[in-house]
Every structure is written in C-alpha cells, then in structure tokens.
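Engineer: 3D model of this:
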Amino acid sequence: MSKLLCDKDTGDTIIVKVKDVEIGNKKKVVISGPCAVEDYDTMISIARQLKLCGVNILRGGAFKPRTSPYDFQGLGREGLEILKAVREEVNIPVSTEIMDTRDVEEALNYIDVIQIGSRNMYNYSLLKEVGKLKTPIILKRGISATINEWINAAEYILKEGNENVILCERGIRTFETYTRNTLDLNAVAFVKNNYRLPIIVDPSHGTGIRELVHPMSLASIAAGADGLIIESHINPELSISDANQTISMNTLSDIITDIKKLY
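Structural biologist: Okay, the predicted model is just below:
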C-alpha cells in the first residue's frame, strides 16, 4: 500500500487553526456547548458562561441525526443563524455538524468548523465535498470503524486538498452495554505516534454518562489528545438532546482547571 498523506513521515505535524485557536500545538483545546441549538436566549447564555470557563470553541448542533425519525432533528437554517449571532456577540468560533453535501456551501456563511458525525464517516461524497474547502473539519470516528477505516476517511478529505482535518475519537460499539460506547484511548496514542493529524476526544458520546465525563476527559489528555469536545449546558437535565451525558458549567470549569494542572 502506498503511503498515506497523513503518515508521520509525509510532512510536518499538522496544526489546524480556527481563527486564533491552534489545534495540535502544545496547548490543549476545549470545544463545548449543547448537543443541539435550542433557541437564541439559551445559546447566548451558554456561550457567555463557556467563554468565562476558558472554552476555546463553541459547539452546537443545528442539524441532528437521530436514530428515531420522531426525535428532535434540530432547527436547521434557524440554528445556523443563531450560531452566527452568538459567535458575533460573544466573539467565539463555532462548530456544528453538516450532514448533506447540499448544506456545505451555505454553512460556510455561519460557522468556523464543520463537524462530520460518526454516521457520516463513510459518506464519501460529503468527505470529498468538504475536502475542496480550507475550512477546518472535525472527523468523528464511525461507531464500529477500525482505525484504518477512520484514517482512510480522513484521506478522502486530504486527497482533495484540505489538510485542516481534526480526528475525533468518540467511542466505538463493543459488547459492553453499561456505557453508551467504549472510549478507545488506545486509538489516541496510536494516532499520535503514527499520523500527523491532530486528534481530540469526545468523552460525552464515548461514555454517555455525565459522571464519567470528567475522569475520561483527563484520561484522554493523558493519552495524548490535543483537546476535548464536550457537551455542556446551563441546565443539563433540561437539555433537549443527550441530557444524560451533558455536564454543568461547574463540572466543565473543574475539567479545564484539572487539564491545566496536568499541562
């Protein structure tokens, strides 16, 4: 097999820049916010709290892929407009998931980072489309994907010319049912040793249990992760989506404090 574009010996380690935030450099980056954009008032309150906590990038889902078609699917275009308004008011970069090639171009007017979710890791048409951009891409690992499949998904983006790819370990499906997924921190260490792409970890989806988010965040950083993407809310129990794994602002602040103690 020929060398991959993201192999360690094919170039310098990639540092992805999101405005003045650098992912892949020495400083650990924290991306946080609610699973779904609910309304402007809630989002602006969350964003202001996150900025005070030291969060670098705001996340929030405008489009929500759900297992059941009857669950909340996100606000769509309205959600993008809310994210843009909050970005300008609070002065914080924003990230959201894009699921359809038809939405890519329009999304660039509203957000700073495009997230490719676990379900779309195998959506090669979408990967090629975002590969034509220079916009930073967070590529989440598929729910049952091997590391090799995940890396090759990243190659689809790199091959089109976009090197601004951030891998995201978010847990894989195993025989264990106590947690939502099994957070594979082996993958973090392996990627750091073998590839030149930055990697972050999602302990929210990786565990599905808010009490586990804090310890697994620290374990992720210890394993070599360049940062974290965490679901948080000012009222976690009232979050429209993924309430069980969403943490409070106080817990998030404690995580950021503990990361600084580690580094």
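Engineer: When you work out contacts or count neighbours from here on, use the C-alpha atoms and nothing else.
Structural biologist: OK.
Engineer: And the helices in the stretch 151-263 of the chain, which stretches?
Structural biologist: Shown for the stretch 151-263 of the chain, the helices assigned by DSSP state H, counting those that start in this stretch span residues 185-194, 203-207, 210-222, 249-262.
Engineer: What are the boundaries of the strands in the protein?
Structural biologist: 16-18, 21-23, 29-33, 57-59, 94-97, 113-116, 137-140, 165-169, 199-201, 227-231 (DSSP state E).
Engineer: is it possible to export those strands to TSV including distance to Leu126?
Structural biologist: Shown next, in TSV, are the strands of the chain (distance: least, Cα to Cα, whole Å):
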stretch	distance to Leu126
strand 16-18	20
strand 21-23	23
strand 29-33	23
strand 57-59	20
strand 94-97	12
strand 113-116	9
strand 137-140	11
strand 165-169	14
strand 199-201	20
strand 227-231	22
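Engineer: Reformat the ones you listed as JSON lines; add mean neighbour count.
Structural biologist: Output for these, formatted as JSON lines (neighbours: other Cα atoms under 10 Å):
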{"stretch": "strand 16-18", "mean neighbour count": "18"}
{"stretch": "strand 21-23", "mean neighbour count": "19"}
{"stretch": "strand 29-33", "mean neighbour count": "25"}
{"stretch": "strand 57-59", "mean neighbour count": "27"}
{"stretch": "strand 94-97", "mean neighbour count": "26"}
{"stretch": "strand 113-116", "mean neighbour count": "24"}
{"stretch": "strand 137-140", "mean neighbour count": "26"}
{"stretch": "strand 165-169", "mean neighbour count": "27"}
{"stretch": "strand 199-201", "mean neighbour count": "28"}
{"stretch": "strand 227-231", "mean neighbour count": "25"}
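Engineer: Here is the second sequence; please produce its structure so I can put it next to the first one:
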Amino acid sequence: MKDAKLVAKTHAHHTSEIAITPHISVGGKTLFIVGGPCSIESMSQMDTIAQTLLQAPVQGLRGGIYKPRTSPYAFQGLGDVGLDILSAIRKRYGLPVITEVMAIHQIEKLAPHADVLQVGSRNMQNFDLLKALGETDKPVLLKRGLSATINEFVMAAEYIASHGNSNIILCERGIRSFDNYTRNVLDLGAVVALKQITHLPVLVDPSHATGKRELVAALARAAIAAGADGLMIECHPDPEQSISDARQTISLEAMTGLVESLTPIAQAVGRSVCSMPVSTQDIALKVIGLPN
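Structural biologist: This is a model prediction of the structure:
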C-alpha cells in the first residue's frame, strides 16, 4: 500500500469522520445506517419508506435513478425524471440521500439533488469517473468491485483523493467466488483490514453480499461487531414487488427491527446507534402527526 499516500493511516488512531450534513456524519462513534430501495420507483414509494425509516431511525436514504444492470432489457432506473424525487425527499424528511452515479456527465445533474454520490461495484475502476468525482466536494461512497483485491479497492479511493476530494466512504459489498449459494461472499476480513490500512470510514452492504433477505440481518450485526462504521441495506414497502433486487430486499418492518437489534452490539464495540438529530426529529414528528 506504499502508493496510498492520501488514504492510508499515518498512525494507529488516525481516522476520518466525514460530514454528510451539518447534523449527520460517518466515521465517528455513532453508526451511520442507510436504508431504502435499490431503485426509486415513485414519489409515493419513497414517501412510505422515508416516513417509516425516520422512526427506525436511519441516518440516510438510498435509492438509484441511474442503474447499471447485467441485462440491457432490465429496468435501468427512472433516469432524469427521478431527480425531482430525490430533491423532494431530502427537503421533506431532512434525511441525506445517497444515489449512484454511473458516468461523468451525470455528476453535474446529481450534485444539487443528492448528499452522497455512490460509485457502484462495476465502476470501481472507472478511473475517469473517479478523477471527476475527485474534483467535486460531494462525499463519495465507493463500493468494492466484485472481484477487486483490497489493494485495488484502496487505490481506487486514492484516485479520488489525489484529485482533491478526501470525503470518501468505502463500502464492502461482497466479492465473487465459486460458491453460488449466496450472491457474493461478504468479506468481513476486508472490513477489519481496511480499518487498519486506511483512515476512511467503512460501510457494509449485506444485501448485495448475500442476495437473500433471510441472511441480511445476521450479517449486518456481524459487520458492526467486526468494526464497520455503518450499514447500507435494501428495503421496500413490498419486497416481493421491488423492481430491482427483490430477493435480497427486506421489509420496512424488518429494517426497523434490524436497527433496534444493533444497540447491544454497538455498545459492546464502543459505538452507538443514533437517535434522530433535533432537526430530523422535528420533521419526523410533523410527518407522523405528533406535537414537538
């Protein structure tokens, strides 16, 4: 890792806490929990999700409007139509939005509407895209490539940092192996290694790692025990009807229960599960019709 001049740790206690909003950050003592659908389908869908997850509570909403898919005939996301939904959800619920960017020309479109720009697994070594994201001031969530080594993952982050943007969040989402029982193999060893090698926050996406909703909660808890700074989980009001990744998507009720189950594990490793910031709490109370 001698070439990782900017993202490597300089000493044992060197860690970075990245501000997502004035009230929400990732990399500190408080876990950063993100929930939402793989693909945004409609405003009503996102309203239902946000109203429920505010009370869980989560600290971020995920949802893609530009989606890379293996088949060219699969749903590719709402595209530019989804930009207004991203903006409305952020404003209405006070939660930061994380959404995927697939190409350089999408950065300028997405920047005013999202709080974190996600680089998906397939684009981890799209170096021109990484360089362009390095020239923005938006936090970037970088997912590990499906066959990437830890060194390749760290060096992809270095591309972003070397072009001026140090607001980088790493995300372990499983790597491909010979075993097809799960969609991928969740590499919790990589989480431990990344926390030792880099000063960057590390999230875990157990949804893409497993591909099976019944495995998500247990591996999410294991990720926190292993030292992850947070989680990114796919959830939907009606998982079986999700347009994208239905098999790995959990219900909103399951998501709420999962967040609740993290508290003792977080405490055991010196972390905490966030209660809502005051500003977000006020919004939540208004949404569910209670006085503040």
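Engineer: Nearest to Gly11 of structure 1 among the helices of the stretch 151-263 of structure 1 would be which one?
Structural biologist: helix 185-194 (12.1 Å; Cα to Cα).
Engineer: counterpart of that closest one in structure 2, which residues?
Structural biologist: Helix 185-194 of structure 1 lines up with residues 188-197 of structure 2 when matched by TM-score structural alignment.
Engineer: ditto for stretch 232-240 of structure 1
Structural biologist: Using TM-score structural alignment, stretch 232-240 of structure 1 pairs with 235-243 in structure 2.
Engineer: same thing with stretch 126-135 of structure 1?
Structural biologist: Against structure 2, stretch 126-135 of structure 1 falls on residues 129-138 (TM-score structural alignment).
Engineer: And stretch 228-245 of structure 2, end to end?
Structural biologist: 23 Å (Cα to Cα, to the nearest Å).
Engineer: should've said stretch 190-204 of structure 1
Structural biologist: 21 Å.
Engineer: Report the central residue of structure 2.
Structural biologist: The centroid of structure 2 falls nearest to Met232 when counting by Cα atoms, centre = their mean (4.2 Å).
Engineer: Relative to Ser44 of structure 2, how far out is it?
Structural biologist: Distance from Met232 of structure 2 to Ser44 of structure 2, by Cα to Cα: 22 Å.
Engineer: List the buried residues in the match of stretch 232-240 of structure 1.
Structural biologist: 235-237, 239, 242-243 (16 or more other Cα atoms under 10 Å).
Engineer: Touching it from outside, list them.
Structural biologist: With Cα atoms under 8 Å, 6 or more residues apart in numbering as the test, stretch 235-243 of structure 2 has contacts from 35-39, 41, 45, 48-49, 75, 246-247, 249-252, 255.
Engineer: Weed out the non-buried ones from those residues.
Structural biologist: Among the contacts of stretch 235-243 of structure 2, those scoring as buried are 35-39, 41, 49, 246-247, 249-252, 255 (criterion: 16+ other Cα under 10 Å).
Engineer: Gln248 of structure 2 and Gly211 of structure 2, how far apart?
Structural biologist: As judged by Cα to Cα, Gln248 of structure 2 and Gly211 of structure 2 stand 4 Å apart.
Engineer: Just to check, the residue nearest to the centre of structure 2 is in contact with Pro206?
Structural biologist: Yes. Met232 of structure 2 is in contact with Pro206 according to Cα atoms under 8 Å; the separation is 7.4 Å.
Engineer: how about Leu127 of structure 1, what does it touch?
Structural biologist: Taking Cα under 8 Å, 6+ apart as the test, what Leu127 of structure 1 contacts is 121, 153-154, 156-157.
Engineer: still on that earlier bit, average distance between the match of helix 185-194 of structure 1 and structure 1?
Structural biologist: When structure 1 is overlaid, stretch 188-197 of structure 2 sits 0.7 Å from its aligned residues on average, using mean Cα distance after the TM-score superposition for structure 1.
Engineer: what's the answer for stretch 150-162 of structure 2, then?
Structural biologist: Mean for stretch 150-162 of structure 2 is 0.3 Å (mean Cα distance after the TM-score superposition for structure 1).
Engineer: give me the stretch of structure 1 that that stretch matches.
Structural biologist: Taking TM-score structural alignment, stretch 150-162 of structure 2 hits residues 147-159 over in structure 1.
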